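> Following is a predicted model, sequence given first.
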Amino acid sequence: MQDLKDKKDLRKELYALLGKLPGRDKPISVEVVSTEEKDGVIIQKLLMDINGLERVPAYFTKPSNAGGKLPVVLFNHSHFGQYEVGKNEFVLGRKEMQSPPYAVALAREGYAGLCLDSWGFGERSGRAEIDIFKEMLWKGKVLFGMMVYDNLRALDYLVSREDIDADRIATMGMSMGSTMAWWLAALDERIKVTVDLNCLTDFHTLMEKGDLRLHGIYYYVPDLLNHFSTSKINSLISPRPHLGLAGRFDPLTPLEGLEIIDSNLKEVYANDGAPEAWKLKIYDVGHEETKEMREDILDFLRKWL
C-alpha cells in the first residue's frame, strides 16, 4: 500500500502548483436568495462568500421529502464554450446529457446536491475566459487553481450543514466538470466517491498527438507536467471508489491515454487493497452522456455512496 505520508506530501505539492490562492481559514457566509420546490426537489439559490473576491452563485438541492442527514454530490458543470450555462446545467440539464437533469436524478436517489458557477460561467460570465486567465497569470494566480479553490470551499460549506452527512460525499461532472471532479478528489479525502464523465485525459498522450487546442485555456496549470501525470494525480484518490466513463470516439480523451491511465490505476488500487474500487468503462460514443452511462453512474453511486 502506498505510504499515507507520501500521499499527504503529494497533495501539498499538487495544491502548491495552483498559484497564489486565498487562505483556507476565511469564514464562509452564505445568503439564501430563493427557495422553490419542483419535480420533487427543493432548490435553493445561494450566494456564497467563499473566496473574498466575488460572491459565488450556486444551487443547493435535496429531495422534497428529505429528513435527517443526507449524502451529497458536489456536482461540477461542464464547459462546451457555453459560458452562460454554468450551474444551470445541474438544474435544467443540457442537450449533451441525459434527462432528467442531475439535480432531479440525484434527488430521486435520496441525495442532496450542490453546483456553483465557475469563474467566467453562468452569473459570473461576461468577461472572456482568456482575459481572466491572463490577468490572473500576471498576478501569480492560476485560473484552474481558483476554480478548484472555490469548490474546496464549497466542500467546507457542505460539511458545515446540519442536513448533510459529512461521511457520504461524492463529486462528479462531465467534461470540464469531470476534470474538476478528479482534481478535487485527489486533493481532499473528505470526498468518498468520484465519478468523472468524458474528460479523463492523459496529458502526455494529448501533447504527443498535437491536440492541446482541444481543451480550454483553463485546463493548463503552469509547471504541472514537471511534477505530475494524469495517473499520478488520480492515484491520490485510491483506495476511494472512482468510476471513469469515456467515449471511444471522443478526441478529448485519446484511447491510448485511457489505456495508460487504466493500467496505472489498476496497479495502484490493487496495491492499496481495493482493486474493485476503480473502474473505467468505454462506450461507443463521442463527447456525450448516453442512457447507459447515466444508468452506470447511478448504479455506482448506489453501491458506494
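Noted; the coordinates are in hand. Numbers count the residues shown, from 1 in each chain.

> all contacts plus neighbour counts: C-alpha atoms, from now on.
OK.

> Give me the distance between residue 292 and residue 89.
Residue 292 is 19 Å from residue 89, where distance means CA to CA, to the nearest Å.

> out of the two, which sits in the more crowded spot?
residue 89 (21 against 10; other CA atoms under 10 Å).

> Residue 77 is in contact with the more buried one, correct?
Yes: contact status for residue 89 versus residue 77: in contact at 6.3 Å, counting by CA atoms under 8 Å.

> so which strand or helix has the residue nearest the centre of the chain?
By CA atoms, centre = their mean, the mean C-alpha position of the chain lies nearest to residue 181, the distance being 2.3 Å. Assessed by DSSP states H and E, residue 181 sits inside helix 176-187.

> What is that helix packed up against?
Helices and strands touching helix 176-187, by 3 or more CA pairs under 8 Å, 6 or more residues apart in numbering; DSSP states H and E, are helix 4-16, strand 70-76, helix 143-160, strand 164-174, strand 193-197, helix 230-235.

> can you give me the angle whichever helix or strand comes after the first one makes with helix 143-160?
Using DSSP H and E, the next helix or strand after helix 4-16 towards the C-terminus is strand 29-38. Put simply, strand 29-38 runs at 80 degrees to helix 143-160, going by axes from the mean of the first three to the mean of the last three CA atoms, to 10 degrees.

> this is the comparison structure:
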Amino acid sequence: MTHPGGREPAAPIPGAPPPSGFESPAVLDGALPVFHERLKDELTFPLAWGTSPIRDFPAWREAARATVERHLLQPPDDTPFAPETADEQRAGGYRRRILLFNVTRLSRVRALMLVPDGEGPHPAVLLLHDHGSRFDIGKEKLVRPWYDRARLSSARAWADRCFGGRFVGDELARRGWAVLAVDAPGWGDRSGLTYESQQALAANLFNLGSSPAGLMAREDQRAAAFLASLPEVDTERVAALGFSMGAYRAWQTAALSDHVRAAVAASWMTGLKEMMVPGDNALRGQSAYFMLHPGLARHLDLPDVASIAAPKPLYLTGGSEDPLFTAAAVEAAYSRLRAVWRSQHAEDRLHTELRPGLGHVFAPGAQDGAFAWLDAWAGRPRRPGGPERRGPGR
C-alpha cells in the first residue's frame, strides 16, 4: 500500500521500542478501552438541564425526551392492544388474571394482572422486573405464579433472595392497588436467553436497526398505556415500580410515558462516568445491553434521563452496601436529581435514600416505606359521587 505522500511506509523494526507517544499494542485495560479516560472527558452531556441553552423546563423536557426517543431506535407504536383474558381466579382480597395483549406490532405477550376486590377504578402499578441473569422467570419475580409449579419454585427462591420472601405485586394488591407485570424480551414466557447469548441478541438487533434497551423501553411505554386503558384502573393514578434493572425501567418509563404519573425505583441509580470505572459490573457487557442506548451519552447522562420525569413524584431507594452501585456514585446522582426537582419547586415530590447496611435487595422495610409513599401519593380510592382525598406530592 502506497503512502499518500507517494512513499512506502517504513516497516516496523523487530524488537525496537515503540515510537514516542505510541499508546499500547492492546486496546483493553482490563475491560475498558485504554483510552477510556479521554472518551469520558469528551462526555459533557450538553443537553442536561442547567447545561442546555434551553431555559424553559417544559421546552427542555420536550427536547430531551425527543432525543431519548430517537436513540431508542424503535418507532412509536399504536398497534391495537386487542386484550384477552385467558384465566381469572380469586385470591384473598383480589383477583388474579392472565391477560394476552399486543405489546407492540412485533409481539403479543402473556401478562399477569391482580385486581383488588371492590369497586374501582383503582390506583395501579406497572411492575417492572429485574435482570439478575435469571431468565426462566420475569413477571413471576414480582407476582406469585399460581399457574405453574416449576415457576413458583423459582419465583419463591427469587423472592427470598431479593424481596425478603415477599411477592411485591401480591403485597400491593392486598393494599388496594391493581398491578400489571409483563415479561421483557428474553424472560419468562419469552425466555431463551442465556447470559452469553445476550451479546448475540444485541448484535443482531443492532444489525436490524434496533437495540435491546430501545425495544424494552418501547415495550414498557406500551405496557403503561395498556394498563392505563383498562376500565378497572384510575388513569390519573398509574405508577411504575421496579428493582435493579426494573428500577432503571421504572424511572425511564416515568420519563418517557405520560401515562405513568409516579415511580418507585429500588437499587438502580448512578451517573455514567461513575459507572464506567474498573471493577464495575456494567463493564462485563451482556446485561448492560438492556440499559444502553447507543449514542445517547453524547447528549444526556443517566440522571438527566430520569430528570425528564420531573416534577412527577419519584421515590428512589437503595442500600449503602450495594456492590453494584457505590454509595458515593448514588449520592452524586441523587444530588443532581434534587437540583432538578428543586428548580421546579417540587422538592417534596422527590424522595432519595440509601438504607444503611443493605446490599442489592429490595428488603421488606424498604418496601414498606415505598408502599406507604405510594399510598400517600394516591390518596384513598375514589368513591362514586364522593370527594377524593389526595396525598402529598400529587
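Looks like it arrived, so ask away. This one's a predicted model, so the numbers in the text were calculated from it and none came from an experiment.

> returning to that earlier point: nearest to residue 110 of the first structure, out of the helices and strands packed on helix 176-187 of the first structure?
Shortest distance between residue 110 of the first structure and those, using CA to CA, is found for strand 70-76: 7.3 Å.

> Which part of the second structure matches the closest one?
Mapping strand 70-76 of the first structure onto the second structure (TM-score structural alignment) gives residues 122-128.

> For residue 101 of the first structure, give me its contacts.
Contacts for residue 101 of the first structure (CA atoms under 8 Å, 6 or more residues apart in numbering) come out as 89, 90, 91, 92, 93, 94.

> picking that back up, out of the helices and strands packed on helix 176-187 of the first structure, which gets nearest to residue 244 of the first structure?
Between residue 244 of the first structure and those, the shortest gap by CA to CA is with strand 193-197, which sits at 5.0 Å.

> and whichever helix or strand comes after the closest one, which residues are buried?
As assigned by DSSP H and E, the chain's next helix or strand after strand 193-197 of the first structure is helix 203-208. By 16 or more other CA atoms under 10 Å, the buried positions in helix 203-208 of the first structure come out as 203, 205, 206.

> cool, stretch 295-303 of the first structure as well?
For stretch 295-303 of the first structure, burial by neighbour count (16+ other CA under 10 Å) applies to 297, 300, 301.

> can you tell me what part of the second structure that stretch aligns to?
Under TM-score structural alignment, the match for stretch 295-303 of the first structure is residues 368-376.

> and that stretch, how far from the chain's centre?
Centroid displacement of stretch 368-376 of the second structure relative to its chain, using CA atoms, centre = their mean, to the nearest Å, is 20 Å.

> Turn the helices and strands packed on helix 176-187 of the first structure into JSON lines, including mean neighbour count.
Output for those, formatted as JSON lines (neighbours: other CA atoms under 10 Å):
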{"stretch": "helix 4-16", "mean neighbour count": "14"}
{"stretch": "strand 70-76", "mean neighbour count": "25"}
{"stretch": "helix 143-160", "mean neighbour count": "20"}
{"stretch": "strand 164-174", "mean neighbour count": "22"}
{"stretch": "strand 193-197", "mean neighbour count": "27"}
{"stretch": "helix 230-235", "mean neighbour count": "20"}
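
> Dump these to a markdown table, plus distance to residue 273 of the first structure.
Converted to a markdown table, these look like this (distance: least, CA to CA, whole Å):
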| stretch | distance to residue 273 of the first structure |
| --- | --- |
| helix 4-16 | 13 |
| strand 70-76 | 25 |
| helix 143-160 | 27 |
| strand 164-174 | 21 |
| strand 193-197 | 16 |
| helix 230-235 | 13 |
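
> Ok, which of those comes nearest residue 33 of the first structure?
Set against residue 33 of the first structure and scored by CA to CA, these come closest in helix 143-160, at 16.2 Å.

> so the closest one aligns onto which residues of the second structure?
Aligning helix 143-160 of the first structure against the second structure (TM-score structural alignment) gives residues 212-229.

> residues in contact with that stretch?
By CA under 8 Å, 6+ apart, stretch 212-229 of the second structure touches 71-74, 76-77, 81, 103-104, 124, 126, 180, 182, 184-185, 201-202, 205, 233-235, 238, 249, 252-253, 256-257, 259-260, 289-293.

> and it, how far from the first structure on average?
Comparison of stretch 212-229 of the second structure with the first structure after fitting gives an average deviation of 1.2 Å (mean CA distance after the TM-score superposition for the first structure).

> re the thing from before, buried subset of the contacts of stretch 212-229 of the second structure?
71-74, 81, 103-104, 124, 126, 180, 182, 184-185, 201-202, 205, 233-235, 238, 249, 252-253, 256-257, 259-260, 289-293.

> Confirm residue 259 of the second structure sits in a strand?
No: counting by DSSP: H, G, I helix; E, B strand; the rest coil, residue 259 of the second structure falls outside a strand, being coil.

> What residue in the second structure is paired with residue 43 of the first structure?
So residue 43 of the first structure corresponds to residue 96, using TM-score structural alignment.

> Report the secondary structure state of its match.
From three-state DSSP, the assignment for residue 96 of the second structure is strand.

> swap in the one 10 residues further on?
Of the three states, residue 106 of the second structure takes coil under three-state DSSP.

> Check the gap between whatever residue of the first structure lines up with it and residue 250 of the first structure for me.
In the first structure, the residue paired with residue 106 of the second structure according to TM-score structural alignment is residue 53. Using CA to CA, residue 53 of the first structure is found at 36 Å from residue 250 of the first structure.

> where exactly do the strands run in the stretch 201-305 of the first structure?
For the stretch 201-305 of the first structure, the strands defined by DSSP state E, counting those that start in this stretch cover 242-247, 278-283.

> Could you name the helices and strands sitting against the first one?
Applying 3+ CA pairs under 8 Å, 6+ apart, one finds that strand 242-247 of the first structure contacts strand 193-197, strand 278-283, helix 291-304.

> Now tabulate these in CSV and tack on distance to residue 150 of the first structure.
Formatted as CSV, those follow (distance: least, CA to CA, whole Å):
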stretch, distance to residue 150 of the first structure
strand 193-197, 18
strand 278-283, 27
helix 291-304, 24
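
> Nearest to residue 124 of the first structure among the ones you listed would be which one?
The nearest among those, by CA to CA, is strand 193-197 at 23.9 Å.

> re the thing from before, wait, isn't the residue nearest to the centre of the first structure in contact with residue 169?
No: the pair residue 181 of the first structure / residue 169 is not scored as a contact, 11.9 Å apart, by CA under 8 Å.

> Check the burial of the match of residue 106 of the second structure by counting its neighbours.
Residue 53 of the first structure has 8 neighbouring residues, counting by other CA under 10 Å.
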